[in-house]
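Novice: quick one: sequence and predicted model below, then my questions.
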Amino acid sequence: MCPMAGPGWTLLLLLLPLPLGSLAGYRLQKKQVILSHKVIGEPCRSHQECQSNCCTTNSLDPHTLCTPKTIFLQCLPWKKPNGYRCSDNSECQSSCCVRDSKSPQEFCTSQTVFLQCVPWRKPNGDFCSSHRECSSQCCIQLREDSPFRCVPRTGILAQCLPL
């Protein structure tokens, strides 16, 4: 048995065929990768610049930003924060795109504790045709000849009763 045939020598023999220049190139390349990694939210041009390997377009302006990956290792698209105009739930960070006034325009809004989108409803005094339209969930005629209006719920059991 040769005294130099231990595991340390085997490892040394595996490294010998590599030219020294390739090791130096590996170190240089590794430093460049580490220096170019950007954190979430920083501007980027390609996926490789980001620590997350995700560089996606910001829909409000033409810039691209580093974004996180999902648990399934997919890049998350940028989504609009609350208050921005939207036309679909998928455009919003909260996944809630609803009307917030009498205008037909919709905006990104927050979700409830139960992860539901709360639709905008008419305030008390506005004309209505169903209970669902009113924030009080109460749409009634105040008199037989008057139009239906949103009114606050009244009484001990908070019922829809005329004022």
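Specialist: Received the coordinates, thanks. Numbers count the residues shown, from 1 in each chain.

Novice: when you work out contacts or count neighbours from here on, use the C-alpha atoms and nothing else.
Specialist: Will do.

Novice: which stretches in this structure count as strands?
Specialist: Assigned by DSSP state E, the chain shows strands spanning 55-57, 64-66, 85-86, 97-99, 106-108, 139-141, 148-150.

Novice: tally of neighbours for the nearest residue to Glu91 once chain neighbours are set aside?
Specialist: Distances taken as CA to CA, 6 or more residues apart in numbering place Lys79 nearest to Glu91, at 5.4 Å, with adjacent residues excluded. Using other CA atoms under 10 Å, Lys79 has 19 neighbouring residues.

Novice: again, but for the one 10 residues further on
Specialist: One way to gauge burial is a neighbour count; for Asn89, by other CA under 10 Å, it gives 18.

Novice: hold the first one in mind and look at this next one:
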Amino acid sequence: MASAGRLLLLLLCLLPVAPVLTIKKYQHLSHKSIGEPCETHSECQSDCCVTNSLNPQKFCTAQTVFQQCLSWKKPNGYICKDHLECQSKCCVVNNYGVQTYCKAKTIFLQCLPWRKPNWDYCNYHSECRSKCCIRLNELSPNRCVPQSGILLQCLPW
């Protein structure tokens, strides 16, 4: 009976140790300082693990005043695939190629794609700055032309 009491006492003494060890293990994982490499938000003291440059490595960073974790965004001129990659939230083609780039929005906060200048070859009205793509005669290919007439219509020259 005495040995059973000792065994029970020993078990009771050991029980609180296991949860404390587990808590310390998780505290160590979840308390990385700002600037340390991380993979998930829960690893950081700030609960914020994001990229801070073109490098895909994530780092612990401070949250904004509004408690948000903001990733680094590409400035104008950088190659992009999606609007969300850019600081301006505007990712468009900016020349004759198919590559898209981060571009500033207009004064009216519009994200306008690059369009072909007048007299360039075209297939659709939407390709032209003038939004006017027509054939100049029956044998010529379509070209971007300035809108004309009193009502600025897309008319042949």
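Specialist: In hand now; what should we look at? Please read all numbers here as calculations on a predicted model, not as lab measurements.

Novice: and the residue nearest to Glu91 of the first structure, how close does it get to Cys44 of the first structure?
Specialist: 17 Å (CA to CA, to the nearest Å).

Novice: number of residues surrounding Gln93 of the first structure?
Specialist: 17.

Novice: need the counterpart of it in the second structure.
Specialist: In the second structure, the residue paired with Gln93 of the first structure is Gln87, using TM-score structural alignment.

Novice: who's in contact with the nearest residue to that match once chain neighbours are set aside?
Specialist: The shortest distance from Gln87 of the second structure to any non-neighbouring residue, by CA to CA, 6+ apart, is to Lys73 (4.9 Å). By CA atoms under 8 Å, 6 or more residues apart in numbering, the contact set of Lys73 of the second structure is 53, 84-87.

Novice: in ChimeraX, select just the buried ones from those residues.
Specialist: Here is the ChimeraX command that selects the buried residues among the contacts of Lys73 of the second structure (16 or more other CA atoms under 10 Å):
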select :85,86,87
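
Novice: with the contacts of Lys73 of the second structure in mind, which one is nearest to Tyr96 of the second structure?
Specialist: Cys86 (20.7 Å; CA to CA).

Novice: which residues touch that closest one?
Specialist: Going by CA under 8 Å, 6+ apart, Cys86 of the second structure touches 73-76, 80, 102.

Novice: show me where the first structure has helices.
Specialist: Taking DSSP state H as the test, the helices found in the first structure are 7-15, 20-36.

Novice: where does the first one end up in the second structure?
Specialist: Using TM-score structural alignment, helix 7-15 of the first structure lines up with nothing in the second structure.

Novice: I figured Cys54 of the first structure hits Thr64, correct?
Specialist: No - between Cys54 of the first structure and Thr64 there is no contact under CA atoms under 8 Å: 9.8 Å.

Novice: roughly how far does the residue nearest to the spatial centre of the first structure sit from Lys122 of the first structure?
Specialist: Central residue of the first structure (CA atoms, centre = their mean): Gln93, 3.2 Å from the mean position. The gap separating Gln93 of the first structure from Lys122 of the first structure is 25 Å, by CA to CA.
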